[in-house]
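A.B. asks: sharing a model that was predicted from the sequence below.
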Amino acid sequence: MNASHHGSRDGSWVALATHRDWLDAEAGRLLRFGAAARDPRGGFAWLDGDGVPDPARGVQLWITTRMAHVFALAHLRGVPGAGPLADHGLAALSGPLRDAEHGGWYPAIPVGDGPQEGRKEAYGHAFVLLAASSLALAGRPGAKGLLAEAAAVFERRFWDDERGWVRESFDRAWTEPEAYLGANANMHAVEAFLAAADATGDGVWRTRALRIAEFFVHQVARAQWWRVPEHFAPNGRILPDYNEDAKDDAFRPYGTTPGHSLEWARLLLNLEAALPDPPDWLADAARWLFVVAVGAAWNRDGRPGFVYTIDGEGRPVVRERMHWVVAEAIAAAAALHRRTGDLVYEHWYRVWWDYAAEHIVDTRHGSWHHELDPGNRPSSTVWSGKPDIYHAYQATLLPQLGLAPTAAAALRARLDGAS
């Protein structure tokens, strides 16, 4: 790796032991909140605003995988009790969430005695692959088998080698593909593929991650003034009016999502650092995605915070502020500062942590408010409760790590080096 890929850390909060102590304390607070999600049915429940499981929502695949990933990371950091919680998630992925008949994983454990329903989604399966990679690197029993199965399912069902992207979803028996291509699922596939490469040692996953980024960022976003369209037809044609009648959808909102541009920016730098001979466009694209997203979404209505979505003309559509966006902004700013040494990114890193501490971090009930209204008051237009600590936890961890390898591999190396 060329030294320039690491950048300078002069003047960085992350270089301060006191700041790292604060990040670690916040990470511990998030873990204590998340531990309450352990569900007797298997996996992890959806938590309400007070941290109480909501049994009516069932056990969601995306929550269980993210929590298993987080607790695997915490175990690698030496947090007592995190290993058993990671194992609880692993058991659900090997048991009630796994479709033993058709392969793959269900989107949820049904409530009561209801039937297993729902599509096999690339989004949830990407998190299965991510969680399995982290669990395997954490040395949890049975994780290597789960990782092998997750990789095989993704390779057989979701990866489109001809086009270089990930198919969106199928029915339970894998016979009916959805007539839709989503940037969000593909973005999280990049994250999962980088983790799988570290966990398996197979570099083909990094090559696939680059192919995804080449289409959605280098080809499409570059031509769209560095906004990443979210919705596509199966042939890759942009669908600008998709979900025009459901503008505030939690997973497929109308328009573009600046928070995803910030997430893409970080992932491009992770990808660059992981590749033996990365193309020059990765770092340039990360900078452009960052600056356009900040200009389009931050403080657009006279109050701090990121608006959730913008339209094709760059105008805010849904003005609510999501916790995950500020978490990804923090991680992107830290990554760009590490990569470039430019103190403008350190400035934003501090601004957004100050904003999170003032408005997002819930010191009374725990975790982070998942949504604020345009006046920065807690709301629930898009999200209710606090089902997810994944984004917030990674915001406390990723700034303390290098751009490569991925978090679990980096923590595994630290643990092995300390032994």
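C.D. replies: Noted; the coordinates are in hand. Numbers count the residues shown, from 1 in each chain.

A.B. asks: going by C-alpha atoms from here, please, whenever you check contacts or count neighbours.
C.D. replies: Noted.

A.B. asks: ranges for the strands of the chain?
C.D. replies: 59-60, 108-109, 120-121, 159-160, 165-166, 169-170, 181-182, 231-232, 321-322, 371-372 (DSSP state E).

A.B. asks: most packed of those?
C.D. replies: strand 165-166 (a mean of 28; mean count of other CA atoms under 10 Å).

A.B. asks: return the distance of it from the chain's centre.
C.D. replies: Distance of strand 165-166 from its chain centroid, counting by CA atoms, centre = their mean, to the nearest Å, is 17 Å.

A.B. asks: the structure to be compared is supplied as follows:
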Amino acid sequence: MVEMLPSLMVPASSWLRSTPHHYWLEHQGLRLLDFSKASRLSVGFGPLDNKGLLVPHAQPDTTLTARTTHSYAIGGLRGVPGCLAVAEHGVQSLLGPLRDAEHGGWFGGLTNGRPTQEQTRKQNYLHAFVCLVGSTAVVAGLPGAAQLLELATAVWEKRFWSEEEGVFRESFSARWADEENYRGANSNMHSVEACMALADVTGDLIWRHRALRIVKRFIHDLAREADYVVREHYDRQWHYLPNYHQDKPADDLRPYGLTPGHFVEWAHLLLKLEAAFLREEGDAPAWLLTDSIALFEKGMSVGWSTNGKGGLLYTVDNDLVPVIENRPHWVQAEALTAAAALLKRTGHARYETWYRTIWDYIDLCMIDRKQGGWIQEVDADNQPSEVVYPGKADLYHAWQSTLTPLLPLSPSFATAARDLF
């Protein structure tokens, strides 16, 4: 089934149909790809500072390596010079020192050539991205891609997937013992993204149905019961942990409270999952659209411009009171991606307005025209800040936000980007 929703629904006056807007998106994407090439290390990729230089004594980070490799593989698919060579380096790093050859799976990174005790712990968040980049590398035809995908999916399915619960487990020790007493919405959200990519690339429908099971538990059951507030932190018995990380409110992966940016990120993923089921299987649960709309509305009402100065904030507490009012770049990127997806799916003018409003905010407050890249975080007054995210380490969210508006909701990102003229 060919997806016709974008061509049928998007108004002729939309920025999504505007040739100058397409050129602008392409230009911004190329700037980001050029800026982040400096993150390459002898093994994998490391974080950049605000000037686009590797931070002093930079060490390879495996999640960063996976996301950077994914981005450059797609850049290569789009015909951008240098990108495939950068992506090949990432694949070989993931097949080499960043992989635990003894016990399987991937280290969180290396410190002076070896993983620390903390880095040996096997994290679902990371392994979801290794699976994602494995599928992207296969689409791009990179050397070693098939091996990486096979290794990644085997360990992900065997060690992390919980058939009983219909979600992915969170983390284990290096030897796959000491399972963490935690079930997290964040790592499972990115698992949905990876599952959809695996379904498209491998042809195995089980991955798409696993994505649906994750979405049903975290969103259609838990979030819907909470008026579409996405609660992030649970224990293994599925008791909500309202005070989790109260002492670490600015944690970059598991902050205290609620993350409105995740509300809207889930909203986008639900529409992609709906489109994938419609495209490949001819039917999809009606609640995917209903829940997506409700998630976007809740996230924007809770977190957008709480002080009248624009932008979507980082976190609120369980009473929806702001905690970290800083505006991370990825939050804005996910909000505009969700607005674009809802516009494609519904044609409603309110999503065109949101799409333009969010891009205006990013353009004026986050695109760094002096030093390059995007400012990763601004404070409540829209001044550069580094409370949560120092430097400019992340290419993945910003780069995808410049290309996703041009893509159909299905197939998944790499496959759709390959087929985009």
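C.D. replies: Everything's here; your move. From a predicted model like this one, the values you see are computed outputs, not experimental measurements.

A.B. asks: quick check: TM-score for this pair?
C.D. replies: The TM-score (TM-score structural alignment, normalised by the length of structure 1) is 0.96; 414 aligned residues with a CA RMSD of 1.4 Å.

A.B. asks: thinking again about what came up before, CSV please, covering the strands of structure 1 and showing distance to residue 308 of structure 1.
C.D. replies: Below are the strands of structure 1 laid out as CSV (distance: least, CA to CA, whole Å):
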stretch, distance to residue 308 of structure 1
strand 59-60, 23
strand 108-109, 26
strand 120-121, 23
strand 159-160, 29
strand 165-166, 24
strand 169-170, 24
strand 181-182, 17
strand 231-232, 16
strand 321-322, 6
strand 371-372, 10
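
A.B. asks: which one of these lies nearest to residue 133 of structure 1?
C.D. replies: strand 159-160 (17.5 Å; CA to CA).

A.B. asks: can you tell me the closest non-neighbouring residue to the counterpart of residue 343 of structure 2 in structure 1?
C.D. replies: Applying TM-score structural alignment, one finds that residue 343 of structure 2 aligns to residue 337 in structure 1. In this structure, residue 337 of structure 1 finds its nearest non-sequential neighbour in residue 345, 5.2 Å apart by CA to CA, 6 or more residues apart in numbering.

A.B. asks: and the one you found, what does it touch?
C.D. replies: 333, 334, 336, 337 (CA atoms under 8 Å, 6 or more residues apart in numbering).

A.B. asks: and these, which of them are in helices?
C.D. replies: Taking DSSP state H as the definition of helices, those contribute 333, 334, 336, 337.

A.B. asks: so which of these is the most crowded?
C.D. replies: residue 334 (30 neighbours; other CA atoms under 10 Å).

A.B. asks: tell me the contacts of residue 96 of structure 2?
C.D. replies: Listed by CA under 8 Å, 6+ apart, the contact set of residue 96 of structure 2 is empty.

A.B. asks: show me what the longest helix anywhere in structure 2 is packed against.
C.D. replies: The residue-count maximum for a helix in structure 2 (DSSP H) belongs to helix 260-281. Secondary-structure packing of helix 260-281 of structure 2 (3 or more CA pairs under 8 Å, 6 or more residues apart in numbering; DSSP states H and E): helix 185-202, helix 206-215, helix 287-303, helix 329-346.

A.B. asks: swap the cut-off to 6 Å and go again
C.D. replies: helix 287-303, helix 329-346 (3 or more CA pairs under 6 Å, 6 or more residues apart in numbering; DSSP states H and E).

A.B. asks: of all these, which lies closest to residue 246 of structure 2?
C.D. replies: Residue 246 of structure 2 lies closest to helix 287-303 among those, at 19.0 Å (CA to CA).

A.B. asks: wait, which of the strands of structure 1 is closest to residue 404 of structure 1?
C.D. replies: Between residue 404 of structure 1 and the strands of structure 1, the tightest spacing by CA to CA is seen for strand 165-166, at 22.4 Å.

A.B. asks: Provide the aligned range in structure 2 for the closest one.
C.D. replies: Per the alignment by TM-score structural alignment, strand 165-166 of structure 1 matches residues 167-168 in structure 2.

A.B. asks: mean per-residue distance, the matching stretch to structure 1?
C.D. replies: Taken over the aligned residues, the distance from stretch 167-168 of structure 2 to structure 1 averages 0.3 Å (mean CA distance after the TM-score superposition for structure 1).

A.B. asks: that older thread, gap between the match of residue 343 of structure 2 and residue 289 of structure 1?
C.D. replies: Distance, residue 337 of structure 1 to residue 289 of structure 1, using CA to CA, to the nearest Å: 15 Å.

A.B. asks: ditto for residue 144 of structure 1
C.D. replies: Shown here: residue 144 of structure 1 relative to residue 289 of structure 1, a distance of 35 Å by CA to CA.
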